[in-house]
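Asker: What follows is a predicted structure for the sequence shown.
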Amino acid sequence: MFTSVDYEKFRALRITQMALHFEELLKDDGNDHRTPEDLFLTAAASALETRRATRIDKLIAKARFPIPHASIEEIRYLPERGLTEVRMQRYAVHDWGADPTNLLLVSPSGGGKNYIACAIGIAACLNEHSVHYTRMDELARELVIASGDRIAHQALLNKLSDVDLLLIDDFLTIGIDAAAANDLFTILDNRDQRLPTIIASQSGPTYWVETLPDKVAADPIVNRLASRARTINLGAVDMRRLQAKEERARRDHWE
């Protein structure tokens, strides 16, 4: 078996996990009939899968999803929601790095935009894409705070410009000031035709143009978001109310 000196060498080569898998295979009497080459390749595959799982866990944690358990498999396809299972399964395996097309999720409050956005974002992480989730009010606040430090401000703009998938929830649910709107334009312009953005909102592009404070910047911001975007209109089903009603029924709730 391997010694502590051996493991120091493995750590230097960054193959400690592979060595551990290999040692476990050697200790298993059921593998006596297998060749060393076969065991070596099995250990390498196991180590790579462990490394991939760790990388995915880090991507999901770094994205800061408010619903970290959201899953495309758990989405409910009610007829009124404008969703199809085929379309969502495509998003489950979508190569965001190869397709810069934006996605707009639109519905009134309670329509399930937040869950679907998180589910798509987590699926992107499972495919090893970097994702950044933020609400519009949080993003505006981050930009204002960072604006006091030129280096920190530029670093934030660079991060949001270069992440594989940027996901902005509650888009323009509340207004933003002109400085935040200008920064938003910079981010979207940097991403335009290069990297995709997902927008979840209670309203659509027409309202966004009217709401943005800088009318000169409003048209190019909305143009970069909506001109080459896929749109999912989730309809008026209040999923929050529906789920609460079903939960009361399951628990034999009384009032």
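Answerer: That came through, no problem. Keep in mind that what you see is a predicted model, and the values were worked out from it rather than measured.
Asker: Please count neighbours and contacts with C-alpha atoms only from this point.
Answerer: Will do.
Asker: And the spatially most central residue of the chain, which helix or strand is it part of?
Answerer: Centrality entry for the chain: nearest residue to the mean C-alpha point is Gly121, 2.5 Å, by Cα atoms, centre = their mean. For Gly121, the element it lies in under DSSP states H and E is helix 113-126.
Asker: That helix packs against which elements?
Answerer: Using 3 or more Cα pairs under 8 Å, 6 or more residues apart in numbering; DSSP states H and E, the elements in contact with helix 113-126 are helix 36-63, helix 85-92, strand 102-106, strand 131-135, strand 165-169, strand 197-201.
Asker: on that earlier part again, doesn't Ser130 make contact with the residue nearest to the centre of the chain?
Answerer: No. Judged on Cα atoms under 8 Å, Gly121 makes no contact with Ser130 at a distance of 9.1 Å.
Asker: any shared contact partners between these two?
Answerer: Leu165 (Cα atoms under 8 Å, 6 or more residues apart in numbering).
Asker: One more to weigh against that first structure:
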Amino acid sequence: MNNNQTIEKLKQMRLGAMASLHLQHIKDNRLESLTADEYLALLTDHEWDHRQNRKIDRLLSQANFRQKANLTDVNYTQNRNLDKNMFTRLGTLDFMNRKENIILTGASGVGKSYLAQALGHEACIMGHRTIYSNTARLFKKLKLSKMDGTYLKELKKLLKADLLILDDFGLQAFDNHARETLMDIIDDRYNKSSTILSSQIPVSAWYDIIGEGTIADAILDRIVNSSHRIDLKGESLRKGVLKNE
């Protein structure tokens, strides 16, 4: 058996991690310490883990998070109306299996963005395609896409995301374009995938911010009724040592 040919064939079949481990075992003369079945399982597991890690890295990169947020680093010590048991359950991502949404509200600095991105990070770890975006920035991008004819293509990308995170929702009043765009996004994703909205504006004021009663009713009916709601309280975490947003 020509080991060099075997390693080259593995590389050509894009089994690079398997090839590298096989080469290392040959150099270390460790082949005889394992049965054929054990060795095949070892190589297969190594290649599998390598590909899974690459997939996670790709998903995290494509999500375009603003922060490195992690569920294990969530701050429950501050008195900010965050129930640990409830948020831990959300961290299992069962809400995504049920195609439910999450609404995070509260003043600037209380940790809304961090919590949203921590859930998004967990979604990527679990292999879910995730998109994070500032809401106003996304709407500007989609407005430009209407001009160059790529609007439907951009909408399709948002629909494909298993989890969409819209941060700083409602900071600017909605014009006709923003209303129609939001309706397109929410309607396409309704009962198909989950959305997280983070906002400094209380949900009770969203109707007026969106405007156009009929459209506002349709949007809020699709968002609010299927959402877990967290209304954070307390002072800005930016003032302390732990900065969660």
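Answerer: Everything's here; your move. Just so it is clear, the structure is predicted and the values come from calculations on it, not from any experiment.
Asker: give the contact list for Leu82 of the second structure.
Answerer: Counted by Cα under 8 Å, 6+ apart, Leu82 of the second structure has contacts Tyr76, Ile230, Asp231, Leu232.
Asker: That one should be in a strand, yeah?
Answerer: No. Checked against DSSP: H, G, I helix; E, B strand; the rest coil, Leu82 of the second structure lies outside a strand; its state is coil.
Asker: can you give me the angle the helix holding Gly121 of the first structure makes with strand 165-169?
Answerer: 170 degrees (axes from the mean of the first three to the mean of the last three Cα atoms, to 10 degrees).
Asker: contacting residues around helix 113-126 of the first structure?
Answerer: With Cα under 8 Å, 6+ apart, helix 113-126 of the first structure has contacts from 56, 59-60, 65-72, 75, 91-96, 105-107, 130-131, 133, 165, 167, 169, 198, 200-201, 234.
Asker: ditto for stretch 53-61 of the second structure
Answerer: His121, Cys124, Ile125, Met126, Gly127, His128, Arg129, Thr130.
Asker: From these, keep the buried residues only.
Answerer: With burial judged by 16 or more other Cα atoms under 10 Å, the buried subset of the contacts of stretch 53-61 of the second structure is His121, Cys124, Ile125, Gly127, His128, Arg129, Thr130.
Asker: which residues sit in contact with the fourth one?
Answerer: Taking Cα under 8 Å, 6+ apart as the contact definition, Gly127 of the second structure lies against Lys55, Ile56, Leu59.
Asker: element containing it?
Answerer: Applying DSSP H and E, one finds Gly127 of the second structure in no helix or strand.
Asker: Likewise for the one 10 residues further on?
Answerer: Element membership of Arg137 of the second structure [criterion: DSSP H and E] is helix 135-148.
Asker: on that earlier part again, just the buried ones from the contacts of Gly127 of the second structure?
Answerer: The neighbour count (16+ other Cα under 10 Å) marks Lys55, Ile56, Leu59 as buried among those.
Asker: Need those in JSON lines (columns: distance to Asp208 of the second structure).
Answerer: Shown next, in JSON lines, are those (distance: Cα to Cα, whole Å):
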{"residue": "Lys55", "distance to Asp208 of the second structure": "41"}
{"residue": "Ile56", "distance to Asp208 of the second structure": "39"}
{"residue": "Leu59", "distance to Asp208 of the second structure": "36"}
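Asker: of all the residues you listed, which comes closest to Glu212 of the second structure?
Answerer: Leu59 (36.3 Å; Cα to Cα).
Asker: mind checking the end-to-end distance for stretch 222-238 of the second structure?
Answerer: 33 Å (Cα to Cα, to the nearest Å).
Asker: The helix holding Gly121 of the first structure vs the second structure, average distance?
Answerer: Superposed on the second structure, helix 113-126 of the first structure shows a mean distance to its aligned partners of 0.8 Å (mean Cα distance after the TM-score superposition for the first structure).
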